[in-house]
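>>> Coordinates for the following, if possible.
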Amino acid sequence: MKNESIVFSKNLSKNIELIKSKLHQSPELSVRTIELVSKRKCALVYLDGIVNTELIREGIINPLFSIRVIDEDFIDTLMSQQIRSESVLEVTSLSDSIDAIVRGKTLILVEGFNSGILVDTAQWEKRPIEQSTRQMNMKGPLIAFSEQLQMNLNVLHNFIQSPNLMVEKKRIGLSSKTDVAIVYLADRVDQKALTDTLGRIDSLDVDYALESRIIDCVLEGNQKTIFPLTFTTELPDETASALYEGRIAVLVNGTPSASIVPCLFVQFFQQPSDYYVKSGNEMRILTFISFFLTTLIPGSFLAIANFHKDWVPNHFHKTFFIQTETLVPVWFEVFLMIFLLQILSYGSFKISKGSIILLSLISTITIGSTAVDAKLVHPMSLIIVGVTFLANTMLTVGNISFTIYHLRYAFLFIGSLFGFTGIGIAFILMIIHLSYLRSVGVPYFAPFIPFNAKEMKDVFIRGNLRKLINSKHTYPHDDKE
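Got it, this is the predicted structure:
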């Protein structure tokens, strides 16, 4: 028999045994039995370790001992006059009770009544609001999201103090339910995107959801691409800005970030710091230039070395491409250096802070001047790869960095095998691919394709802040998925 079909009976012992059975006789399950007037028994059921015992004592146990009369309306009287809590709910279903108990609520059952009372007594360990270690603002707020959903919603309410801020909560998972919040501004949100977002989340059928990636997968749909179709951020101010632009933010309990849709490709070039300085145009343009540098420089370097010798003076070509005296070909030098630096960047996030100095020392010996002196790497290859990774540091917003790694390798091999002709064709194919992508029904490459001149005011340069704030964003829609 499924939990949904099981309701409580008037037998207190039977109800307690049902709960113990569904919780697999968990040693954390606590059952506190209290004898009320007329020897009527009452039981408090909760999971030890996730509840506030002082709140249970002051808000539930003490009021129960003050009861003098038990009548047929005792449950209603208990809820309205006795229990001292801001969250009180009557329950008759076993499944609802089990879900509430594992979420830190206390269940009150009384002998002779086939319904119980749920009281919110949860006490979760929380990480205080801190500065993000993965996304940094040059200016502006320093706080970042934490793993607690309610705390993140509290921060957003502080940033957007408006009655139009709407929060729809859902619970995802069959065996273990996870709270998910869909946040938007009712007067600004793109209604078609909102309908699509809610429909996709409702269609999610998984056993559990420990983090937001499963939500991102269902929001992205079945499109085959290396480009992220949801925008991920740890910064509340960036999330608030997206909500003002008519987007939707999805927050998952346990994940210190928000997933924002619809996601546009140009969004990854709009740094939060652009809007906190007097003129953010230099930084915006530098970010676009850095994208092309970090993806195209290695491939362009190999294209010149293999196919376009006449583009550089002869003495430069001999020095950098012919008389290198290195053990491996130029293309393998560049590939190896990029590969090693990628390992270094990944490893710096995975190892302990105490090992960072050791990692830096080893990487300096391995990749630096020692490799050049040993004739393993040409100095020009080292410079090209160094510039590539320096440019990559400008693209830190969202989750575009993993896409850049794939693009860099693709253009590296295309430039090595087919020269600039191949790079040009591959770049055009990438643009065509971007134009076919959709983020919850919105063209990913907008406002370029389809072109919208009004939305270009915040693309290559940051427009006037007052005009940007007072203008409403619009998103094109079509039937392509």
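
>>> C-alpha only now, for contacts and for neighbours.
Fine.

>>> what's the burial count for residue 466?
Applying other C-alpha atoms under 10 Å, we find 8 residues neighbouring residue 466.

>>> For the helix or strand encompassing residue 192, which outside residues touch it?
Using DSSP states H and E, residue 192 maps to helix 191-202. Contacts to helix 191-202, defined as C-alpha atoms under 8 Å, 6 or more residues apart in numbering, come from residues 215, 218-219, 247-248, 261-262, 440-442.

>>> and this one, so I can compare the two:
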Amino acid sequence: MAGEIPVLTEDLQTNTQTLQNMIGTNPDVVLRRLIIRDVAKEATMIYIEGLVDKREIHEQILMPLMKPGANNTEGNIENKQVKQWLITEAIPVSTVQPVQRVEECMQAIFAGNTVLLVQGIAEAFVIGTSNWETRPVEEPITEALIRGPREGFVESIRKNTAIIRRKIKDPNLVFLPYKVGRRSQKDLYVVYIKEIANQALVDEVKSRIERIDIDAVEESGYVEQLIEENYLSPFPQTQNTERPDRVVQALLEGRVAILLDGTPFVLLAPVTFPMLMSSPEDYYERWIPGSLIRLLRYIAVFLSLFLPALYISFISYNHGMIPTKLAISISASREGVPFPSIVEAFIMEVTVEILREAGIRLPKPVGQAIGIVGALVIGQAAVEAGIVSPITVIVVSLTAISSFSFPQYSAAIAIRIARFGMMIAASFLGLFGVILLSIFLIAHLVKLKSFGVSYLAPFAPIYLHDWKDGLIRLPFFTLRKRTRITKPKDSTRR
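Here you go, the predicted structure:
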């Protein structure tokens, strides 16, 4: 049949040629021919240079196989015993797995393993020799804390699973392996604690992962977009994090983690808006400071979302809601400004967003200078040129500073998008437009689901028990029960 992938045979030359044709004549692909002395058989070893530990190949594979008598065999071994002898005695490597399909050989080679083909055996031996350069464990850049662990996930999925294993010493911790991507497969693990996580939630996550059909998955953001329920919503429906402590907290609450090889960002499901507003640091500090910081975060969200829109409403439509002295002061500061308030606000907001984006993309020392100095210089120049009023600069600056208080960058982006919608609504209908759009936004969040969980839980629907860890965090002795949002099997914290 045309296009059918050939199978392995007992002929070494045929097997070698088949793999060579499929992998191509690339300079980093190594084909090493050898004679296994103790059984007098020809063999071929195939691996990709740069993905393997060459020292291990030399000391643990080539030397034992090529040196006569290295394995203390007594005479020639019969052909039917060669396979078992290679696995149990000849190759002193922890992982030696026989495979029968050519596709499995190709996947193993691209994963950094070594494939050994032997004359007379219609199977290949996949030997675990992968060892490529990885970034050391460092503090996460996107989720910095004052108090807490200084370690973050890296691009190696094996290191990430080891970090989680070290923090959760529970035999019920489960890692379900998957391969995602058709042309370039990557390892993906669905992680949960069997005695805590609701099985219906686990099955739903597994079902969505199994439906992924794409050439390659470059980053966990691909997975996030392919498993979300509402692709039209700007709000993230899974939580991404680089922090192992956040993942551990989520697993102990009955949530599910998704790890992908090649990225330090782990996905957590389900997620609610209050979860996005919490930080691991809320639990490392005592409950009173932790609660106040969390409340401050909610105030910052309100300012980031509504402050420019309220300014436009009061200036353009609802003048009577401004105190007289403040109204006179604002009117004096706006004297000579040629643009209406909506244009002023848009000019400054777009400028701040451009500076924010430029600061992220530029080298770190230059980016910080651009973000701080650029905003000061442009804001001052705009005021002196009479393009915007000083009060507009104050409003936009306070809004920008408030937006940096979000623990989750993806949630901050959603609020920034909604902020522009609020500004447009305020420019047309004033305070009534802001209220109307707020109602639509709340209705959208109430309707929005993350793996069957309401996005505004525990506030809508109401779970009074979970309010202990909602807007504020009560002392630990009051949090004896796990959150009811995820419907965990074991509801009691031990």
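
>>> Now the TM-score, please.
Aligned and superposed, the two chains score 0.95 in TM-score terms (TM-score structural alignment, normalised by the length of the first structure); 476 aligned residues with a C-alpha RMSD of 1.8 Å.

>>> Among the contacts of helix 191-202 of the first structure, name the ones in strands.
Those of those mapping onto strands are 248, 261, 442, per DSSP state E.

>>> Show me the two of the contacts of helix 191-202 of the first structure that sit farthest apart.
215 and 442 (17.7 Å; C-alpha to C-alpha).

>>> can you pull out the helices in the stretch 151-300 of the second structure?
Ranges of helices in the stretch 151-300 of the second structure, per DSSP state H, counting those that start in this stretch, are 157-167, 199-210, 220-227, 244-252, 273-277, 281-284, 287-316.

>>> circling back: closest one to residue 376 of the first structure out of the ones in strands among the contacts of helix 191-202 of the first structure, please.
Lowest distance from residue 376 of the first structure to these (C-alpha to C-alpha) belongs to residue 261, with 46.1 Å.

>>> Translate that closest one into the numbering of the second structure.
In the second structure, the residue matched to residue 261 of the first structure (TM-score structural alignment) is residue 269.

>>> Please look at that match and residue 254 and confirm they touch.
No. Checked against C-alpha atoms under 8 Å, the pair residue 269 of the second structure and residue 254 is beyond contact range at 9.5 Å.

>>> More neighbours: which of those two?
When residue 269 of the second structure and residue 254 are compared for neighbours, residue 254 comes out ahead with 30 against 25, by other C-alpha under 10 Å.

>>> That one maps to what in the first structure?
Residue 254 of the second structure maps onto residue 246 in the first structure, by TM-score structural alignment.

>>> okay but its match is in contact with residue 261, surely?
No. Using C-alpha under 8 Å, residue 246 of the first structure is not in contact with residue 261, being 9.3 Å away.

>>> Could you pull up the contacting residues of the spatially most central residue of the second structure?
For the second structure, the residue sitting closest to the mean C-alpha position, by C-alpha atoms, centre = their mean, is residue 265 at 2.7 Å. Going by C-alpha under 8 Å, 6+ apart, residue 265 of the second structure touches 153, 220, 240-242, 259.

>>> Would you reformat these as TSV and include distance to residue 366 of the second structure and neighbour count?
Formatted as TSV, the contacts of residue 265 of the second structure follow (distance: C-alpha to C-alpha, whole Å; neighbours: other C-alpha atoms under 10 Å):
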residue	distance to residue 366 of the second structure	neighbour count
153	26	25
220	29	21
240	27	25
241	26	22
242	24	21
259	33	25
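
>>> Switch the residues you listed over to a markdown table; also include distance to residue 307 of the second structure.
Shown next, in a markdown table, are the contacts of residue 265 of the second structure (distance: C-alpha to C-alpha, whole Å):
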| residue | distance to residue 307 of the second structure |
| --- | --- |
| 153 | 36 |
| 220 | 33 |
| 240 | 28 |
| 241 | 28 |
| 242 | 31 |
| 259 | 38 |
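
>>> now residue 75 of the first structure, what's its secondary structure?
helix (DSSP: H, G, I helix; E, B strand; the rest coil).

>>> What distance do you get for residue 99 of the second structure to residue 4 of the second structure?
18 Å (C-alpha to C-alpha, to the nearest Å).

>>> Same question for residue 410 of the second structure.
44 Å.

>>> Neighbour count: these two, which is higher?
Set residue 410 of the second structure next to residue 4 and count neighbours by other C-alpha under 10 Å: residue 410 wins out with 16 against 6.

>>> residue in the first structure matching the more buried one?
In the first structure, residue 410 of the second structure lands on residue 399 (TM-score structural alignment).
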